[in-house]
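Q: Attaching a predicted model along with its sequence, questions to come.
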Amino acid sequence: MLIGEVARRSGVSARMLRHYDALGLVRPTGRTVGGYREYSAEDVRRIFHVESLRSLGLSLQQVAQALRDPDFTPAALVGDLVRWTQERLDRERELLERLRAIDASAPADWQDVLGVVALLHGLDSPDAARRQQAVLARQDDVPVPAEVLAKAVLAEPDPVVSGALRWALARAGDAGVSALTAAVREGEPAVRRRAARALADLAEVPEAAAALREALADPDPGVRRPAALALGRQGETAAVPVLVAMVVDGVNDVEAADILGALSEDPACAARVLTALTGELTAPGADSATRVRLMQALVELPGPGVREVLDRLSRDDDHAVARVAAAFAGLLDERS
């Protein structure tokens, strides 16, 4: 079979067949009287063998090695191919995400494109200071899709850079909320915490508020707490149990106490907060420091019920608690 017919039947160009011949990959076993290459059936099978190996991503040099060495084992090479292919797919996926980010920013000119590219490069830096600089140095007139900022927030381990990203994301409006709500519901614990902190800055957005309400029941306190603080500032009474728990745990307890006091301005909520704090104050095993924190939150509440609780506590068996309760009772008398 002459080279033209082989090319036609195999789909491999005559030029490539000549290249295979020059490399020693597939050399025709015969020649015609006129000196033309003549391929046997075995030669054609070898061509298909070469093409099959190339289809796996092997270079011609690797194909030659595989065909030349009868003891060649494909396991190691296939493993390398898997790794190389995965790396190539990761690079292409990253490129696709960058192109989508640029497209979503609706750039008006190349300056806008370069601005987005510069931000993306900065956010990819291994240096936290450079990532922060990339966020803070962004020009207000350079459109950046909020989805880019949301993704960066969810991946950022540095608290300072994370704060800068959340600030930029809040300025970008509610476009990135969907990515954050998906992450706070389904992400890994660290990702859910970052998503909750970012959503807390967007609590006035209905979709963000809905996700934060769900986050109040999250098993991770690092997710519950920013949700409770944000919702409490919005007047959401559903945050009360988590806010009380924050006072008990001594985590952002002063801020939580202030919010509980503000929520108690509503008479419908005041009794609920008073009952929750009193229940923790009288809980078996509560130590002195925890009970003092609870009393500090208690005195922020309006109404006569607080004075009654302090009067009872001023006779408590724990002398430290009794003294603090008496002091707080006297403070309330001075206020009134």
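A: Done, it's in.

Q: from here on, contacts and neighbour counts on C-alpha atoms
A: Noted.

Q: can you list the residues that contact stretch 302-309?
A: Residues outside stretch 302-309 that contact it (C-alpha atoms under 8 Å, 6 or more residues apart in numbering): G261, S264, E265, A270, L274, T278, L298, V299, A329, L332.

Q: how about the helices of the stretch 51-200 of the chain, start to end?
A: Taking DSSP state H, counting those that start in this stretch as the criterion, the stretch 51-200 of the chain carries its helices at 60-68, 74-104, 110-123, 128-136, 146-155, 159-171, 177-186, 189-200.

Q: which strands and helices sit next to the first one?
A: With contacts taken as 3 or more C-alpha pairs under 8 Å, 6 or more residues apart in numbering; DSSP states H and E, helix 60-68 sits against helix 41-55.

Q: One more: the fifth one?
A: Applying 3+ C-alpha pairs under 8 Å, 6+ apart, one finds that helix 146-155 makes contact with helix 159-171, helix 177-186, helix 189-200.

Q: Report the inter-axis angle for that helix versus helix 128-136.
A: Here helix 146-155 points in a direction 150 degrees away from that of helix 128-136 (axes from the mean of the first three to the mean of the last three C-alpha atoms, to 10 degrees).

Q: Check what contacts helix 146-155 and list those residues.
A: 101, 123, 162, 165-166, 168-169, 172-177, 179-180, 183, 191-192, 194-195, 198.

Q: switch to 7 Å and redo it
A: For helix 146-155, the external contacting residues (C-alpha atoms under 7 Å, 6 or more residues apart in numbering) are 101, 162, 165-166, 169, 172, 175-176, 179-180, 191, 194-195.

Q: Ok, the first one next?
A: Outside helix 60-68, the residues that touch it by C-alpha under 7 Å, 6+ apart are L25, V50, L53, F72.

Q: which of those residues count as buried?
A: L25, V50, L53 (16 or more other C-alpha atoms under 10 Å).

Q: Which single one of those residues is nearest to R93?
A: Here the nearest of these to R93, counting by C-alpha to C-alpha, is L53; it sits at 25.0 Å.

Q: In contact with the closest one, which residues?
A: Contacts for L53 (C-alpha under 7 Å, 6+ apart) come out as V63.

Q: this is the comparison structure:
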Amino acid sequence: MLIGDVARRSGVSARMLRHYDSLGLLRPTGRTEAGYREYSSEDIRRIFHIESLRSLGLSLHEVGRALDDPGFTPSELVDDLIRQTRERIAGETELLTRLRRIAAAEPADWEDVLRIVALLQALGSESAGKRQRAALSSVEEVPVQVEALVEAALSETDPNVAGALRWALAQSGEGGSALLAEGLGSPAAEVRKRAVQSIAELPNGEATALLRDALTNSDLVVRRYAALALGARGVADAVPTLIDMIVQGVDDADAADALSVLAGDSVLADQIAGRLVGCLARGTIESSARRRLTQALADIPGITASRALADLSHDEDRAVALTAAYILKLRDTR
């Protein structure tokens, strides 16, 4: 079969077939009396083998090795092709995401596009300073899609940059709530922590609902951050977790402050005092935890807390008794 017929039947151009010949990748079995290339059925089969391997991303050099080297093992090369393909897909996905974010910002002209691109690049910079400046400027100078800010906030390790990103999200409206909620379900503990910290700084009611849900999260750290935020918002559901934090000695001062905010409601104040007293009555509570619980009563107004402190001033644990007596003295002078 002559080269023109082969080209028509195989879909490989005559020019490419000549290129294969020049590389030694496919030499036609014979020649006509006039010197034209003549391909056998075996040559045609090799053409299809070449094209099949090329479709996997192999270079012509690699194709030649695969077909002609008896000792060639494909596993290593295939693994390398998989790696290259994943990198290419990741790169294309990143480009698609960036283009989508630029489109969502609705740029008016190319100057806007360039500013948005510069901001997105700055958010991904290796320099913490650049990332922080980008976060602070994202709200007013170059508004960007909230998704970009959420992605940056959930991956940020520098505390200063993280604070700037949370501030930017708080200024951007309610768009980030749902995306941050997804972060609460991340398999990575650090991402879950960053998600609840970011939600805690959102001012809207949707964020409060998410924080309520977070009180039942399987991650104890998430539950504690949610309780602190809800306590500051006056949500009584946070009380059990806040008291547990005092017992465990984890951010106990912040937890006590949150309880004092909640105790601004007189009815809730008596309920909080009752819960604290109930914990103090447990025989399994350590002395240090009993002292922290006693100190937490200091900022809880009402008769229930005062009576509890009076009883505790005669406690068998001298440290608890002295703490209660001192708090009572301060309450009497107010």
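A: Perfect, I can see it now. These numbers come from a predicted model, not from an experiment.

Q: For L17 of structure 1, state which of the buried ones among the contacts of helix 60-68 of structure 1 is nearest.
A: For these, the residue nearest L17 of structure 1 by C-alpha to C-alpha is L25; the value is 9.2 Å.

Q: Give the aligned equivalent of the closest one in structure 2.
A: In structure 2, L25 of structure 1 lines up with L25, judged by TM-score structural alignment.

Q: Leaving out chain neighbours, which residue sits closest to that match?
A: In space, L25 of structure 2 comes closest to G64 once its chain neighbours are excluded; the distance is 5.9 Å by C-alpha to C-alpha, 6 or more residues apart in numbering.

Q: What's that neighbour aligned with over in structure 1?
A: Residue pairing (TM-score structural alignment): G64 of structure 2 is matched to A64 of structure 1.

Q: any idea how far its match is from L81 of structure 1?
A: According to C-alpha to C-alpha, to the nearest Å, A64 of structure 1 stands 16 Å off from L81 of structure 1.

Q: repeat for K151 of structure 1
A: 30 Å.

Q: Redo the helices of the stretch 51-200 of structure 1 as JSON lines? Include distance to G232 of structure 1 and mean neighbour count.
A: As requested, the helices of the stretch 51-200 of structure 1 are exported to JSON lines (distance: least, C-alpha to C-alpha, whole Å; neighbours: other C-alpha atoms under 10 Å):
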{"stretch": "helix 60-68", "distance to G232 of structure 1": "65", "mean neighbour count": "15"}
{"stretch": "helix 74-104", "distance to G232 of structure 1": "34", "mean neighbour count": "13"}
{"stretch": "helix 110-123", "distance to G232 of structure 1": "33", "mean neighbour count": "17"}
{"stretch": "helix 128-136", "distance to G232 of structure 1": "29", "mean neighbour count": "18"}
{"stretch": "helix 146-155", "distance to G232 of structure 1": "23", "mean neighbour count": "22"}
{"stretch": "helix 159-171", "distance to G232 of structure 1": "19", "mean neighbour count": "19"}
{"stretch": "helix 177-186", "distance to G232 of structure 1": "18", "mean neighbour count": "20"}
{"stretch": "helix 189-200", "distance to G232 of structure 1": "11", "mean neighbour count": "25"}
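
Q: Which among those helices is found nearest to M246 of structure 1?
A: helix 189-200 (15.8 Å).

Q: So which bits of the helix or strand following the closest one are buried?
A: On the C-terminal side of helix 189-200 of structure 1, the closest following helix or strand by DSSP states H and E is helix 206-215. Of the residues in helix 206-215 of structure 1, A208, A209, A211, L212, R213, A215 count as buried by neighbour count, 16+ other C-alpha under 10 Å.

Q: How about stretch 17-30 of structure 2?
A: Buried, per 16+ other C-alpha under 10 Å, within stretch 17-30 of structure 2: L17, R18, Y20, L25, L26, R27, P28.

Q: With stretch 282-293 of structure 1 instead?
A: In stretch 282-293 of structure 1, counting by 16+ other C-alpha under 10 Å, buried: T290, R291, V292, R293.

Q: same question, stretch 296-304 of structure 2
A: Those would be A296, L297, A298, D299, I300, P301, T304, for stretch 296-304 of structure 2 by 16+ other C-alpha under 10 Å.

Q: Tell me the secondary structure of the last one, please.
A: Reduced to three states with DSSP: H, G, I helix; E, B strand; the rest coil, the structure at T304 of structure 2 is helix.

Q: that older thread, which one among the buried residues of stretch 17-30 of structure 2 gets closest to L312 of structure 2?
A: L25 (92.8 Å).
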